[in-house]
Structure formats: C-alpha cells, structure tokens
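Enquirer: coords please:
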Amino acid sequence: MTIEHTSEFIFGGSILALLCVFASILSRRLGAPILLVFLVLGMLAGENGPGGIQFDDFNLAFLLGSLALAIIIFDGGLGARKETFRVSLGPALSLATVGVVITAGLTGIAIHWILDLHWYEALLIGAIVGSTDAAAVFGLLRFAGLELKARTSATLEIESGTNDPMAIFLTVTLVEILESSQSNFGFSILSALLQQMGLGLLLGAAGGWLVAKLLKGLNLPASLYPLFALAGGLSVFGLTNVIGGSGFLAIYIVGVIVGNSPLPHSNDIHRFHDGMAWLSQIGMFLMLGLLITPSHLPPIILPAIAIALVMIFVARPLAVVVSLLPFHFPWREQVFISWCGLRGAVPIILALFPSLAGMEHTKIFFELVFFVVLISLILQGWTIAPIARWLRIEVPPLAVEPEHLQVAIPTEQEQTLHIYDVIPECQAEGMQTLRLPLSEGAQLIGVIRRGVVIKSKKSLELSIGDRVMLLASDSTKDFGALFSPSLKTNTTGSMAFFGEFVISPEAALFDLAQVYGFSLPAAHEQKTAEEYINSKFHAKPVIGDRVTLEKVELVVRETKDGRITSVGLKLIM
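Expert: Purely as a prediction, here's the structure:
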C-alpha cells in the first residue's frame, strides 16, 4: 500500500466513523436499531454501493471481529453489577446454555427442511445463529428512555455476556465433525464442552482477580489505568483461547470482577471502555457490511426470511419457556425475553468459521446468516420499545447514583472516598448532615463549602454547591441517589404505576381487606403484604412486581438486600 493509499484509507475510515456517529442521532429519532444503521453504511461503502470498496479478506475480518467482540463483552462485564446476580444468574445461565442449544437445534431442523441440506450442515447454521446480541437490545432501550424491571434487564444482561461461548463451542464442534471422518463424537463433544467452560471460568476468575489486584497496587499515571484494564482483559482472552478454553467467557468474568472492585480512577475506566465498545461496534459492523455483496442476496431472500421467522416465532420462544421453567418467570417477562432474541455481530463472525476451515459453500452460509441477522435487526430491533410498553414491564425512572469523584483508599477494608455535588432540586438539598442515611461502616468525612472543608460535629444544612465527602467500603447507591436530579416531573407517572397509596410491607392482608373491601382466602389471612408478594414471586421480587386482589393491586415500590421495603397500593376502577 502506497503512502497516498494509506492516507486515503485513513480519510475514508474516519469519514465512515463520523457518519456512524451522526447516524446514531437519526436512528434515535426514528427508533431504528443503531447496529442496523452501521451495517447499512458498510454495505453502501462496499463494492455494490457508492463507496465501491472491495473487501473480501475473511481472515482479517475474523481477527478484527474477534478483537472487537472481546472488547464489547469486556465492557458488558464491567457494567454488570453484582446485585443483579442474586435475581437472575440462574435464569441467565439456563438461557445461555440450554436456551442456545434448543434455539440452534430447532432452527437447524427448519433449515434442513427449507434448504434440504445435510443434517450437520443445517445444524451448523442453526448453531451460528443461536446466540443473541442483548447489547443491541439495551442500546435501543436506552435510546427509547425505557427502564425495565430488574429481573428482566439483569437476565438479558447476563445472558448476553455468557451465551456467546456456547454458540462458539457448538459451531466449532460441528465444523470439526463435518471436516472429520470420525463417527463417534459423543465423548469428545462432552470433553470439549467441559474444557471450554472450565478453562474459561477458571482463567477468567484468576485473571480478573490478578488484574483488579494490580490496578489497586500499581502507581500509574491516571490515563494508563483504563489501558491496563483493557490489556489485562485481552491478555486473559488470548491466553484462554490458546490453551483451548472459552476466551469470551473468560474476558466477561474478568470484566465482572474488575467492574465490581473498588479501583482508583474507576469512573475513567468505565467511560474509556464504553467509548471503546462503541468504536468496536462501529468498526465491526462497517467491516461486516463491506464483506457483503448485495447483488448476491436475492436468491437467498425467501429461504432466509422463512428461517428467520421460525427462529423468531418458534425456536427462541420455546427455548425461553423451557429454560425459564424452573424459575417461574411471569409470562409477560417471558414474552419480552423471547422477543429480545436479537441477532447481531456474533452470528456473522461465527459464519466465518466454515470459510476459515476450508469448507465448501461457505459464501452461501455467510450470506444466508447475514440476511437472517438483517431481518432480526429490522423486525425485532425496530419493535422492542413498543413491545416493552405493551407488555407493561417497564418501570418509572428511579433516582440513580450520579457521576461523582471516587478515590480508592488502599486499606485492608478496601474503602473508597466518594465526593458528591449538591445540585439544584436533588433530594440532599436542604437536608441536615446528621440525617443523611449512612450504610453500616460508612463515615461522613466532611462538607466542602466555598473551597473550605467543614468538619463540624453539629448538624449542617446542605446547600447548592456543597460537596459531601463519604468514606465507605460497600455500595453507596442509595446514598448517592440523594444527589441525583429530582424526578418531580415523573410524579404523575409514578402514581399511575405504583398506585395512589404507600403501605408498609408489614401491613396485614386481613386489615387491608377490611379497609378496601376485597375478599381474601383463609390461607392468606395471616400473611403480611411482603409475605404474600414473596409467595407469588418465589421470594425474589423486584421493583414493579404486582399482585391483584380483586379491587386493589399491591406493587413493589422499593427493595433492599432482597427484602421489600415499600409497597404501593393501587385502586382498580
């Protein structure tokens, strides 16, 4: 490549990246899936589009795509909060394993009937499209301003970080079967699965602990902490792949451990990787769009539509029902999780595996998978927000911990100094410092007012512009929410959702029945509101869960450490 071509390549790539950024604004207004926009821009830049760029290097695409996927999954792990695992770890792992196998199997059967392919080839394509891209789902939900129930959002979040290894394992295994003359693969498949998952879990946990430990102990310039975290995660990813484990599972676990550890410059690490994840998605989908030749797609349009419809309306829903059967999910949430089986980057990257293995008909496989992903992005991606509203699984926006300064203190208790700004209309404005709700072990260090630290033992009324310093070793989410912007504008919506009255979770159902005039089965007369709600949601309620008792609905308003702390009562007209 000459110097002129190098400059042209850099200029063209930067223009495409800028177009993607501007296109994200348009996609937000139209409600279009942002990944679809990136993909279409890549196709327009390709050989059949105005850009006229010819790109068919599958090896380079696989390398860059795998690297981008690793960065995206690492960022997903960084954003996963440990509190979400209590509610949704079991359901998410079931979806990521059993769900992927069922989806791949049913889709493979449909492909065998539709395309009359050999069983192994049909199942290979089913395995390629078996995993979801929940990162795209959350991007769309954030653009739409929706706040999902914690059980639903956590399940999708954890599933997105853990289902890729199973799809990759199935794809690699079926490629090996097609390339080998052996007939008995039962034991080898089981041992390969255990090796992939076992090494991924082991090296991910060990690598995550080591990276977090080094981030705490090393004295680095502030700008190098995010780079060290990324390099550490990618090192674990590469090492795990080299010795035969699941690198994607390993790097997700590294992200979870690092993201939930009190680290110096934690906010910088999260912001940096959020930007890197966006850059990876833009680059990956532009590249995948360049790989496709649109003029080759018409012959496979009808079979691809049929396969996509079977996957969306049959395979994914059945997989969700079977996977979540032991966990008693409400039917509305099961329907939404089924509809969130959005396909994205992973299937397209996996579609490169047959080509890299030297198999026949690989171009057809790739184009077929690409079109199935395209249909999924259009059909499911464009309708996720309306479906969420229709199923009533969103909750009113809640006060969240705002952006604030955090400094990790290297002590045995692993404490962190938090500094919050008192802003207009936040709940902390006008509060007395002695009445601030401190968690166990947390210490109020002082208040910075006009550049001076005030350490008075007497109570001090907080005013706009103050900065409150808190030293804590545990989560400060509830404390930090006091410094978030007020949600007064959403009061009407909250009342419509949670109800007109607020009652104690210890309120007796019998007393409520007497006051509001509804009948109650004898078996529930001695129960409190919390006990009754827990019995309906198997002791794992989340904000927004509701139960109906003839004329009233009891709605979970607040929870803490798995316990209901506030219940709304809504009158049914």
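Enquirer: going forward, measure contacts and count neighbours with C-alpha atoms only.
Expert: Will do.
Enquirer: and the helices in the stretch 451-573 of the chain?
Expert: 477-480, 491-498, 509-516, 529-536 (DSSP state H, counting those that start in this stretch).
Enquirer: point to the residue nearest the middle of this protein.
Expert: Glu157 (3.0 Å; Cα atoms, centre = their mean).
Enquirer: right, and that one touches Asp133 too?
Expert: No - using Cα atoms under 8 Å, Glu157 makes no contact with Asp133, being 9.7 Å away.
Enquirer: host element of the residue nearest to the centre of the chain?
Expert: Glu157 belongs to helix 150-162 when assigned by DSSP states H and E.
Enquirer: and that helix, what does it pack against?
Expert: helix 58-79, helix 83-94, helix 134-144, helix 247-259, helix 331-339 (3 or more Cα pairs under 8 Å, 6 or more residues apart in numbering; DSSP states H and E).
Enquirer: could you tell me the angle between the last one and helix 150-162?
Expert: It stands for helix 331-339. Counting by axes from the mean of the first three to the mean of the last three Cα atoms, to 10 degrees, helix 331-339 lies at 20 degrees to helix 150-162.
Enquirer: so for helix 331-339, what gets flagged as buried?
Expert: Glu333, Gln334, Val335, Phe336, Ile337, Ser338, Trp339 (16 or more other Cα atoms under 10 Å).
Enquirer: again, but for the longest one
Expert: For helix 58-79, the neighbour count (16+ other Cα under 10 Å) marks 58, 61-62, 64-79 as buried.
Enquirer: would you confirm that Ala96 contacts Leu156?
Expert: No - the pair Ala96 / Leu156 is not scored as a contact, 9.8 Å apart, by Cα under 8 Å.
Enquirer: overlap in contacts of these two?
Expert: Overlap of the contact sets of Ala96 and Leu156 (by Cα atoms under 8 Å, 6 or more residues apart in numbering) is empty.
Enquirer: could you pull out the helices in the stretch 251-400 of the chain for me?
Expert: 266-291, 301-310, 316-324, 331-339, 345-350, 353-356, 362-379, 384-391.
Enquirer: deepest-packed of the ones you listed, please.
Expert: helix 345-350 (a mean of 24; mean count of other Cα atoms under 10 Å).
Enquirer: quick check: Ala136 touching Leu35?
Expert: Yes - counting by Cα under 8 Å, Ala136 touches Leu35, with 7.0 Å between them.
Enquirer: who touches both of the two?
Expert: Joint contacts of Ala136 and Leu35 (Cα under 8 Å, 6+ apart) are Gly344.
Enquirer: now show me the structure for the sequence below, then we'll compare the two:
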Amino acid sequence: MAVSETASMSPVMAFALVGALGVGSQWLAWKLRLPAIVLMLSAGLIVGPGLGVFDPARDIGPLVAPMIAIAVAIILFEGGLTLNFRSLQDAAKGVQRLVLIGAPLGWLLSAAALHWVVGLSWASSTVFGGIMIVTGPTVIAPLLRQARLKRRPAALLQWEAIVNDPVGALAAVLALEVVLVLQTTETRGEAFWDLSIGIGFAVALGLAGGVGMAWAFRRGKVPEYMKVPVLFVVLLAVFAVSDFVLHESGLLAVTIMGLWIANAGLPSFEELRRFKEHATVLLVSGVFILLAAGTSLGTLEMLGWRSALFIVVVILAVRPATVLISLAFSNIPWKERILVAFTGPRGVVLVAVAGLFGERLVAQGVDDAALIGPLAFALVAGTVVLHGFTLTPIARVLGVTASDTPGVLIVGGAPWSVAFGQLLEKLELPVLIADPNHAHLRAARRAGLKSYFGDVLSEAAEHSLDFVRYQKVIAATDNDAYNTLVCTGMAHDFGRESVFQPVPVRQETARHALPATLGGRILRGELSYFEANRRIHNGWHFRATGLTEEFTLDDWLDKNPEALPMAEYDGKAGLRLLDQDAQLKAGPGDQLIALYPPDPPEESAQRH
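Expert: Predicted structure coming up:
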C-alpha cells in the first residue's frame, strides 16, 4: 500500500512541517545563495507527491482552502503596499513604458501563448495571462545583487517587478471576476450587472478600509503597539465582507486598500511595511509548500511537451516581444534592452495566486484550469533556474555590469573615510562617500572619490543611488545618533552583519549606551569618530598587505604590533570588514587592510 494511503499526521504536526520546510528552505537558499523558490518547490514536491509523507487535504483537511485564500489576500495586500505612485513618477520613462505598455501587452501575448501553445480555454488563458505579468520582485532582487548590473538596467528590472506586482494581481483578479460571473449567470446582462456591483463594492470597501486606517493612524486613534494588529483585523474584515458580496472580489478590495495606505504618507508606514514583509515571508513559504505538496502525480503528468514548448515560447518570444515593443523609440541602449528582454524570472506570488485561481475555476466547471497550478510551478522553476545561471554571464558579454565585486558605501566625508575609500579604490572596489553636509565632501571630491550630497535614508537617495553596487555600509559621521540611525535603517536591506559604525563616544556609560537592537557592528579597534580622524591627522595611514606562504598572518602580527587590522580582502569572496569581536582569518593570497602608525622618517622616505 502506498505511503500516502497509510501514513498521516496530526494537523499540528502538519503545520509544524509546513513552517519548517518553508522557512528552512528560505534560510538554506540564503546560505547557499540560491533562489529560495526552487528549494521550496523541491521540498514541497518531495514530501508531497514524491514520498507521500504530507498531503494537505488529508492531514489538514477543509481548512487548507480558506488558509490559502487568506494568505493570498495578505500577499496581494502586500503587493498594494509596495506601489507608491510617487516612486512610479520618479522612475525612468523606461519603467513607465514597461508598466503602461508592457503590462497589457504581456497579458495579451501570454494569454495567446497559453491558448494556442498549451491549448487552454480562453477563460483559463485570460486569468493565468494576467498573473504572468508579475516578474517576481522577491526573485529579481537577489539576482541583481549577484549580477552587479549598471544602474539603468538594474532599475528597469527592479521597478518593473515592484510596480507590476499589484498590477498583475489586479489584472488576474478582474479576469477571474469576469469568468466566474459569466459561469454562474444565465444572461450577459445579468453577468455585467453582477460584475459591476461586485467590483464597485470591492473598490469602495477597499478605499473605505484604506482611508479609515490612514485617518485613524494619522489622528492617533490607534496606539502604536496596536497598529499592526488593528490593520491585520481590518484587512481580514474587508476581505471577508467583499468576498461575501461577490466571490473572490475580496482580493481586489485588499489590493485597493494596500494601494491607498501606501500612498497616504503615514509616519508609521515603515513599521507597517516591516510587518507585511515579515508576514509575506511566512505566508509565501506556507502557501508554496501547501500548493506543491498538494499537487498530485497525475496532475504533474499532464505537463507534456506542450508545457515545455510554452515555457520556451514565454522566454524566447513573449517576454522579448513585450519588452522590445514597450521600449521601442526610447533612449535606452540596445544592449540594455536585450538584457531586460531576456530576463523575466517569475516568483512566489505567481504560484500562490495561480494555484488558488486555478482551483476556483475548476470548481466552476472550467476543467482545463487544473493545469494552471502545474504550469505556474514549471514556469517559475524554469525561469528562475535559467536566469539565475545566465543573467551574470549575459550581462558581462553585453558589457552592462557595474562591477565584478561589491563595494562599500561610506556615510560621512571625514579624513578617515576618505583615506579608507582611497585604499579601497586602489583595490578596484566601488566606493561611494555620502554626506548631508556639502562641505564635508570637499576632501572626497579632491581625492577623486565618487560622492553623494544628501541623506542616504531619503527617498531621493533610494531612487538616485545604485545601492546594488555596494555590499557593506560604514556610518562614520560626527553624529553618533545619526550613525546609529543609518545602520538601523540600512540593516534591513544590507543585513545586520554588513553595517558598521565607529564606537560611540559615550557608549561606556549606561545613561548614553544604546540598546543592542539599534545601530550596527562596531569597527575593529573601537576608535571613535574623533579618535580615528585624530590619528589620520597625526600621520596614521591605511595600507593593504598581501599575505603569502612565506609571509603569513602570524609574521604580519609580529612585525606590526601597533597596526589596527580593519578588513580582509579576498579577490573572489570580496571584502570582509572586521568588527570588534572578529577573528583574523586572512591567508595566503589575501590582502590585509590595516591602519598603520606613522612611519619612521627613514622608512617614510624609502616608501615615498
């Protein structure tokens, strides 16, 4: 007897398994620098149709469908929260073209490919074609960090994914509404009336939820510690009420609600954004594992040569045609157009929404919609694996990479920062020195270093700076509180292990010491801003020393007892900044970067 027929587990154990597989896959993907979606897909298929250990319908029961529906609603709400209209206005014309022209064109071409290549009905093709507009913002970001593209092609890919996320969801929801209403009503007039009432009510309810939350948060009607719970409860209420009036219109309502809140200019929006990102990571993981594990072997066997041909057509025809037509007669160079045209990985949002919508269509008698879920899995796996391995070499061939190795963003134009930046540039590492004080950047400009006048935490910096080129952040201004603010704000995107600051001047006293949850890692040597710059003024200098089999780390330590090691550089692994607790690991072939005391006069004369 098959394992799936004999083995079963309690719902609690099933929930624990879903969480462990989903979050565990994402962590392992981060550790191995692989696309998380591929590992989640593999894990779900292995424990589900592969081994038969986990079957959502058997082990969890009737709760599976409403759980996935609520999770998708929150995911789409998150998609609405990412779309800030001011960001779209500030984006390049190329991004606007990819959204305004590319989204409807991609919808049309994708639906045509589904109908004529795979053989799906127009109902299934139209719904799935709308979801295919989304190119996967959660997948694009790590690929861009790995490829180190120039600013313009990176911005085109990143902002297209972010903006098209809610646009594709809206397109799919509207298409689903049309199909469901036509399937459940007898006359076209009645269908049009039901659809108009449902969509109108969903839009009105979504706007009411967004306006109400914005008003309550702005007027202080909800205490800070209750904002996230209240938002979550209102979100569920809007979804449930709208869905009661017209089936699946709740997804449209919560997307509209997210759009309104994203553009309301709330002072507490950052906290809400963090909530939705954390919630989305958990929910996307859970939905992906549930959908993959619930896929039967029979359904997977339905994917024949037509499905493989469909993926080829999407990658080699639909995506390139959409991008090249959208960017026609623009000022974007052809090399960048080609790169964007052949880069379109799909992500977890597509799989989650496609799986749910496919089930809804099957329940209404659209039998071929059972293929939507497996096709989504195949499309995501194919595009993520392909682009994950080809984006970097294609970008290098086309000459649109910004740098082979990630660099350092230094906030603060003090002498210490300029001296460190000059040494990093000699090692051919990208360096940017930013400072909100224009006078502080004079030394950096005289040294020929790239500089930015402004606040790196501002919205303008987000749109004008190419953060993808940098992997480490050093906040070294004369304001310890601002350094802490910069590290805290950038830790979310760069990682807490990659943001550094000098030791605060008054850190040793309990009255001035900040919580460990704020700020970045303290640079090795534990020099304050003022002490570091005093040493530079007194003749201390940075130098990189290459280690060999003959001249090891121990030899260097014996020869330079007063020098302060600050970083280690491996041409392949990149730069490793050292914090106050770091152990030196540099070996043969590595460069050891240190702050040296002033040279004796005779040695200084020889060195110069």
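Enquirer: need the TM-score between these chains.
Expert: Between these two chains, after superposing, the TM-score reads 0.60 (TM-score structural alignment, normalised by the length of the first structure); 425 aligned residues with a Cα RMSD of 4.7 Å.
Enquirer: stretch 503-513 of the first structure maps to which residues in the second structure?
Expert: With TM-score structural alignment applied, stretch 503-513 of the first structure matches no range in the second structure.
Enquirer: quick revisit: identify the residue of the second structure aligned to the residue nearest to the centre of the first structure.
Expert: In the second structure, Glu157 of the first structure lands on Ile162 (TM-score structural alignment).
Enquirer: right, and its match touches Ile140 too?
Expert: No - the pair Ile162 of the second structure / Ile140 is not scored as a contact, 9.4 Å apart, by Cα under 8 Å.
Enquirer: just confirm Ile474 of the second structure is within a helix.
Expert: No - Ile474 of the second structure: not assigned to a helix; according to DSSP: H, G, I helix; E, B strand; the rest coil it is strand.
Enquirer: what about it, distance to Tyr569 of the second structure?
Expert: 16 Å (Cα to Cα, to the nearest Å).
Enquirer: quick one, which of these two is more surrounded?
Expert: Ile474 (25 against 22; other Cα atoms under 10 Å).
Enquirer: contacts only, for that one.
Expert: Contacts of Ile474 of the second structure by Cα under 8 Å, 6+ apart are Val408, Leu409, Ile410, Val411, Cys487, Val499, Phe500, Gln501.
Enquirer: may I see those organised as JSON lines, with neighbour count and distance to Glu248 of the second structure added?
Expert: Below are these laid out as JSON lines (neighbours: other Cα atoms under 10 Å; distance: Cα to Cα, whole Å):
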{"residue": "Val408", "neighbour count": "24", "distance to Glu248 of the second structure": "47"}
{"residue": "Leu409", "neighbour count": "23", "distance to Glu248 of the second structure": "46"}
{"residue": "Ile410", "neighbour count": "26", "distance to Glu248 of the second structure": "48"}
{"residue": "Val411", "neighbour count": "27", "distance to Glu248 of the second structure": "48"}
{"residue": "Cys487", "neighbour count": "25", "distance to Glu248 of the second structure": "42"}
{"residue": "Val499", "neighbour count": "30", "distance to Glu248 of the second structure": "43"}
{"residue": "Phe500", "neighbour count": "28", "distance to Glu248 of the second structure": "47"}
{"residue": "Gln501", "neighbour count": "28", "distance to Glu248 of the second structure": "49"}
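Enquirer: contacts only, for the counterpart of Met43 of the first structure in the second structure.
Expert: Taking TM-score structural alignment for the superposition, Met43 of the first structure sits opposite Leu45 in the second structure. With contacts defined as Cα under 8 Å, 6+ apart, Leu45 of the second structure is in contact with Ala292, Ala293, Thr295.
Enquirer: could you rerun that using 7 Å?
Expert: Residues in contact with Leu45 of the second structure, defined by Cα atoms under 7 Å, 6 or more residues apart in numbering, are Ala292, Ala293.
Enquirer: tell me which element it is part of?
Expert: Leu45 of the second structure belongs to helix 36-45, assigned by DSSP H and E.
Enquirer: what is the burial count for Met9 of the second structure?
Expert: There are 15 residues near Met9 of the second structure, going by other Cα under 10 Å.
Enquirer: and it, how far is that from Val3 of the second structure?
Expert: Met9 of the second structure is 12 Å from Val3 of the second structure, by Cα to Cα.
Enquirer: next one: Ala461 of the second structure
Expert: For Ala461 of the second structure, the distance to Val3 of the second structure equals 56 Å [Cα to Cα].
Enquirer: neighbour count winner among the two?
Expert: Ala461 (16 against 12).
Enquirer: circling back to that earlier point, how about the match of Glu157 of the first structure, nearest residue that isn't a chain neighbour?
Expert: Pro137 (5.5 Å; Cα to Cα, 6 or more residues apart in numbering).
Enquirer: which position in the first structure pairs with that neighbour?
Expert: Match for Pro137 of the second structure (TM-score structural alignment): Ala135.
Enquirer: Glu147 of the first structure and Val395 touch, don't they?
Expert: Yes - using Cα atoms under 7 Å, Glu147 of the first structure makes contact with Val395 at a distance of 5.6 Å.
Enquirer: who touches stretch 334-343 of the first structure?
Expert: Contacts for stretch 334-343 of the first structure (Cα under 7 Å, 6+ apart): 132-134, 137, 316-317, 320, 373, 376-377, 380-381, 388.
Enquirer: and the two most separated of the residues you listed?
Expert: Val373 and Ala388 (21.1 Å; Cα to Cα).
Enquirer: please enumerate the strands of the stretch 451-573 of the first structure.
Expert: For the stretch 451-573 of the first structure, the strands defined by DSSP state E, counting those that start in this stretch occupy 452-454, 467-472, 501-503, 546-549, 552-560, 563-571.
Enquirer: could you dump those into a markdown table with distance to Leu193 of the first structure and mean neighbour count added?
Expert: What follows is these, written out as a markdown table (distance: least, Cα to Cα, whole Å; neighbours: other Cα atoms under 10 Å):
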| stretch | distance to Leu193 of the first structure | mean neighbour count |
| --- | --- | --- |
| strand 452-454 | 58 | 13 |
| strand 467-472 | 41 | 21 |
| strand 501-503 | 50 | 15 |
| strand 546-549 | 40 | 16 |
| strand 552-560 | 38 | 20 |
| strand 563-571 | 37 | 20 |
